[in-house]
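[1] Turn this into a structure:
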Amino acid sequence: MGSRRSSLPARTGVLAVTAALLLAGTALPASATEYTSIQSTSWSFIDSAQPEKSFVDPAGDAPIGAKVDHGKKHVSKSYFTFDLSGLRGAKVLSAELSGKETAVADCSAPRGTELWVTAPAKKAPTWNDQPRELTKLAGPGSLDVCPSDYLDWDAGPVLQQAIDAGRPSLTLVLRLPDSQQYNPRFGRTYRPLLYVSLEKNQPPTTPTALKTGTHACAETPLVRHGGAAMSATVSDPDDNSFTAEFAWWPVDHPDQRATGIDYVYGSGAYFDPDAQLADGVTYAWQVRAKDSLATSAWSETCRFTTDFTPPATAPVITSTDYVYEVPGKGGVGIPGDFTLDAGGDTAIVGFQWQAGYTDSGYVAADRPGGKATVRYTPRDDGPMSMSAYGLDAAGNHGPSGDYRFFVARNGPSMTCTPARAFLGETRQCTFAPHGTDGATAYVYQIDGGPEVTLPAGPDGTATITVTPTDATKSYRVSVRARMTNGNLSGPGGGQLDIDRGAPTVDVPADAMVGKPVVLTLHAVLPGSASFTYDWDYGEPATVPVGPDGTAQVTVVPDRPYYHTVQVYTTTAAGLVSATNEESVMVGSDAPSITSTDFPECCEGGYVTTPGTFTFSSALPGVVSYTYSYLGAAPVTVPAGPDGTASVTLTPLSTDTQYLDVTSKSADGWVSQPGYYRFYPKSAAPPLVCDATGNLRPGQLVHCTLTPVQPGLASYGYDITADGETGPDVEVRPGADGTGAFEFTAPATDTKIWLYVDAWSVNAAGQRTDTSYTSYYVDPNAAASRKTNAV
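    Predicted structure coming up:
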């Protein structure tokens, strides 16, 4: 037969490949087959020249046929054994056995090698005691090479026959046919190792470890909704992806059998039939595993009974130890009894309860529909509540009952002597139990530090010694008593009343930028030896405490308004007080600027109208002021004997006017600038013309100007036509102060824009801001004589 080498996987090693299929995220039954290979686990040969001897796993190659050695003929067969324990129950789809020739006596002689299955033998074969040869394998197929590195036989039928017979191993003999066996010309040797490459399937194992919810199969639990989930341990020797089929049925109606499928990955199978179960029915169930080629046996049968009806009654909760109306009863760490009553609802066999945020539990009723007692020890004081609901045998719970109660405060007291003391001074603090609760010990901590246990004295009290030394710490003492019942009480204690000795600071009311400010520091902490201060969070400086407990420091503010000084003291022993932080308001040394002609608050005089501006300063000894108007070069004016100066300024536009002023003192000190903003009124003369709308080319227009500017001397105007501005035209005012002029619209064949701007000028030649009007000169426009006021 021809070679079948391409029909099976590679032959080296023990190789397993399992096929699985996933479509659109849904698991489907796996292909179930596995490609694997096994190799012979032992070999031996027999020799006619030594008919009573066995040659088991010797070194060298496996001989078959005849050879002559030192004039003596040897005829041999070689035996190979395969372990089949890993193939128990398998179905073999195909199998190919292969071997390799290592030496051939005569390659011109036809190859006649045969492979036979032998009968099982209890001992190694000899020439005189050979196992019976049962079945000859088809083959070999070979390559056209000699010696051949690959000869193969179809091993599927004999392998399946051995597996079906339950044989743990399979032995084959490699030999030559009788017609060639004794002729040395046909002798050959083989590598002493044979391989079988096969495709096989083994059925999944019968499921084990069955559970209904959390209940083993041997139980018949009463289950509520969600409690009948069925699970089992399953496996498949060929794959970890297969299916588990669950079946369930009412015990009284096996004809109502239903099934459900779980797609298994690994070893756990699970199915919840809850939606298909009826209330009050006993069901049986079992499970089996399936791949696409084989199915395991059904598992053992389990049972459960459904109960989907919850209790209808809310428990009533009562307590004589803890009530809401008497806040003084009980306390943290003092247990009390709470009675839960099912009110005769026989469906209730127990209660699930909860108190506070963390405490809960289950307690069985003394009988169905009866009562139970919960002994509860509160963890917190104040108003609390307990809730409980009844549970039936299946775990269904009914409505909740609630109970409110009050837990009294029972933290130990703390009394300190002295009640208030400076930092660094020692005080004794005594703990005492609350009421009649008693105390055998106290557990306390300071500022959340490590807990310390302190035994109580015969009178139930205990005393600690505390010396606060760190001004930044709170020194809050939290303490609980270990009561005589062994439980801890509620919290007590409190914060130590400490004078942390923060120094005080005297700040002068007239502090001003650029002038020395003397701050007086006063020590508060007894024994203070030095002050450490900083100005505006700058570099700290240290000065000694004077005999009167004070020190003076001088700072020179470089800007006005708020500044900060921080100061603490240090004793000779190194004890540091708390830090005091004070705000220091520093006045600005900038000059004040006033004007009645042009007030800063609102619109002042007209454009081109001179105004007087007065400069003054709170600084003593001012000798001059330097001002800049509208960003022009600074101008300096001397101060009068009263320290003030006045200047006259004339605004020439309606724009916001900017005036900045500094002062200079006799000692050369130049102040911060003062700022003044003012807003002149428009002095533009109103412009009224007798034409409105569009103008015709050549149309004559008459215009009148009305005086506004104080000291008016003349008017002026110009005309811009089609983007070209004409010359300024002077207009003399009449006896009534008005001015009149006329103009002619340009002769044009196209439409253009025309603008008229007008102003007035005083005797000093100062021009006001402008009035204006505009026209559209249109050759197609109709004449208009309507007056237009602009």
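[2] Every contact and neighbour count from this point should use C-alpha atoms.
    OK.
[3] so which strand or helix has the residue lying closest to Ala49 once chain neighbours are set aside?
    Residue nearest to Ala49 in three dimensions, not counting chain neighbours: His74, with 5.3 Å by Cα to Cα, 6 or more residues apart in numbering. Here His74 is covered by strand 72-83, with elements defined by DSSP states H and E.
[4] before we go on, could you also do this sequence so I can check it against the first one:
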Amino acid sequence: MYPVVVDPWLTALRMGWTHIDSGFPEERYFDDQNRPDVPVGAYVHTNGNIHLSISYFNFGTLDLRGMEIIAATFKAVQIHNAPFACVSTPVQLVMTGWVSQSTSWRNPPPFERAVAATSAAFKEGHAGCPANWVEFDAKSAVEIVAAERREGVTLAMQAPNWDTVNRKRFGKTATLVVEYNSPPSAPSGLTADINLPCASGTDLPATNTSPTLFATGFDADGASVEMRFEWGVAGSGQIIGSYVHPFAPSGRRFSAVVPTSDLRDGVTYSWHAVAGDGRVWGASSGWCGFVFDTTRPTAVPTVTSTSFPENDIGARVGVRGEFTFSSTDPDVYGYRYGFTESTTSFVAAASRSGPAGGGAGGSLADRRAVAVGLQRGQGRQPQPATADVPVHRGAEHRPGAAGAG
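    Take a look at the predicted model:
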């Protein structure tokens, strides 16, 4: 059983506030240090006219870009209610464009959408309805800025009925608290059968067995993740098979086996992986490719050496020798070589259908055979061949690797 991870909370950074007043259309009040509270709604001015007030708050949302939003709450302390202290009147929360020092009633930010509404009646110092927090569900607004990867959001409080006196004042300590979930990262470390690297294009690794796919999953919140592998014929755009590996700790390497029933000889396949945390699936990895090839190459490789020419007397035992392997096969991946077919080393071809060099030191025997296998792809079975290499008898020595030629 893996530990339960609680989704993180964030209090968004407040980046300024302002209010606008219909009775003073040119006035700008951005971060007004002289005003002790935040006005909202309609009120009767001393001149006898009804004035309307809207208050705005900017919040930074850089850390929420691309996140799944679970909950978001905007809240402010109501400290005044009019015309009657404990009689609830409605107040709305709306989403607008960013406010600045140029914001005024004549130059308001663009309206984006209504977010939430409530009714409240609290008044500082009143025994029946003392000052208290008023909360709004702001999830819909924060979801938008997170999905669009915006750097901030502006939320405004206003009264829906501007023809009725419904004055409210709030403290300037309004906050936006967000619970979020970080989607798992795109899987990394993609390989197939350990030694088949992730590759794309035309120069792809190959296998002649049912490949095992590997990918590492990571969740920034530390949550356990599951891994979905999908594969299909390259270029077809269709998924022909998939497997979801069960949950395991973040940072774990996951695997999936592609059944041979999904594969056909000589066909190129693509695969990728996606990690999930039980709430959302993260970004996909890149696509990797491999060729399924169960047909051995038919061309027999040739072996040449100036140090140990075939069917001729070569260098003495213990003398470092060089060999060149080549083939007429049009798709050479590399060669496996050694003094026996059971113990071999691998050397890559210089190019497709190109030669490669390799070799080994002599031995006590006066005649040895260099066994060479042609491989058309990593993981494929080699086509064997042998070159008979006679050597002069010499003292016992410790075999060593030969240089490439």
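[5] Give me the TM-score for this pair.
    Superposed pair, TM-score by TM-score structural alignment, normalised by the length of the second structure: 0.63. Supporting alignment: 367 aligned residues with a Cα RMSD of 5.6 Å.
[6] Please tell me how far the residue nearest to Ala49 of the first structure sits from Pro131 of the first structure.
    In this view, His74 of the first structure and Pro131 of the first structure are 19 Å apart by Cα to Cα, to the nearest Å.
[7] what do you get for Gly344 of the first structure?
    Gly344 of the first structure is 83 Å from Pro131 of the first structure, by Cα to Cα.
[8] returning to what we had before: run a quick neighbour tally on the residue nearest to Ala49 of the first structure.
    20 (other Cα atoms under 10 Å).
[9] Would you confirm that it contacts Phe45?
    No - contact status for His74 of the first structure versus Phe45: not in contact, 11.6 Å apart, counting by Cα atoms under 8 Å.
[10] Please give me every residue in contact with Ala223 of the second structure.
    Ala223 of the second structure sits next to 4-5, 249-250, 277 when contact means Cα atoms under 8 Å, 6 or more residues apart in numbering.
[11] ok, now Pro368 of the first structure?
    344-350.
[12] what residues does stretch 252-272 of the first structure touch?
    With contacts defined as Cα under 8 Å, 6+ apart, stretch 252-272 of the first structure is touched by 27-29, 226, 228-235, 240-250, 273.
[13] Apply the buried test to those residues and list what passes.
    Buried residues within the contacts of stretch 252-272 of the first structure, counting neighbours by 16 or more other Cα atoms under 10 Å: 27-29, 228-235, 240-250, 273.
[14] So which of the residues you listed sit within strands?
    Within these, residues falling in strands by DSSP state E are 27, 230-233, 241-250.
[15] C-terminal to the helix or strand Ser478 of the first structure falls within, what's the next element?
    For Ser478 of the first structure, the host element (DSSP H and E) is strand 476-482. Sequence-wise, the next helix or strand downstream of strand 476-482 of the first structure (DSSP H and E) is strand 492-495.
[16] continuing past that next one, what's the next helix or strand?
    strand 497-499.
[17] residues in the second structure matched by that next one, start to end?
    Alignment of strand 497-499 of the first structure against the second structure: no match, by TM-score structural alignment.
[18] For that strand, which helices and strands make contact with it?
    strand 420-422 (3 or more Cα pairs under 8 Å, 6 or more residues apart in numbering; DSSP states H and E).
[19] returning to that earlier point: just checking, next helix/strand downstream of the strand holding His74 of the first structure?
    Note on strand 72-83 of the first structure: by DSSP H and E, the next helix or strand toward the C-terminus is strand 91-99.
[20] and that next one, how far from the second structure on average?
    With mean Cα distance after the TM-score superposition for the first structure, strand 91-99 of the first structure departs from the second structure by a mean of 3.5 Å once superposed.
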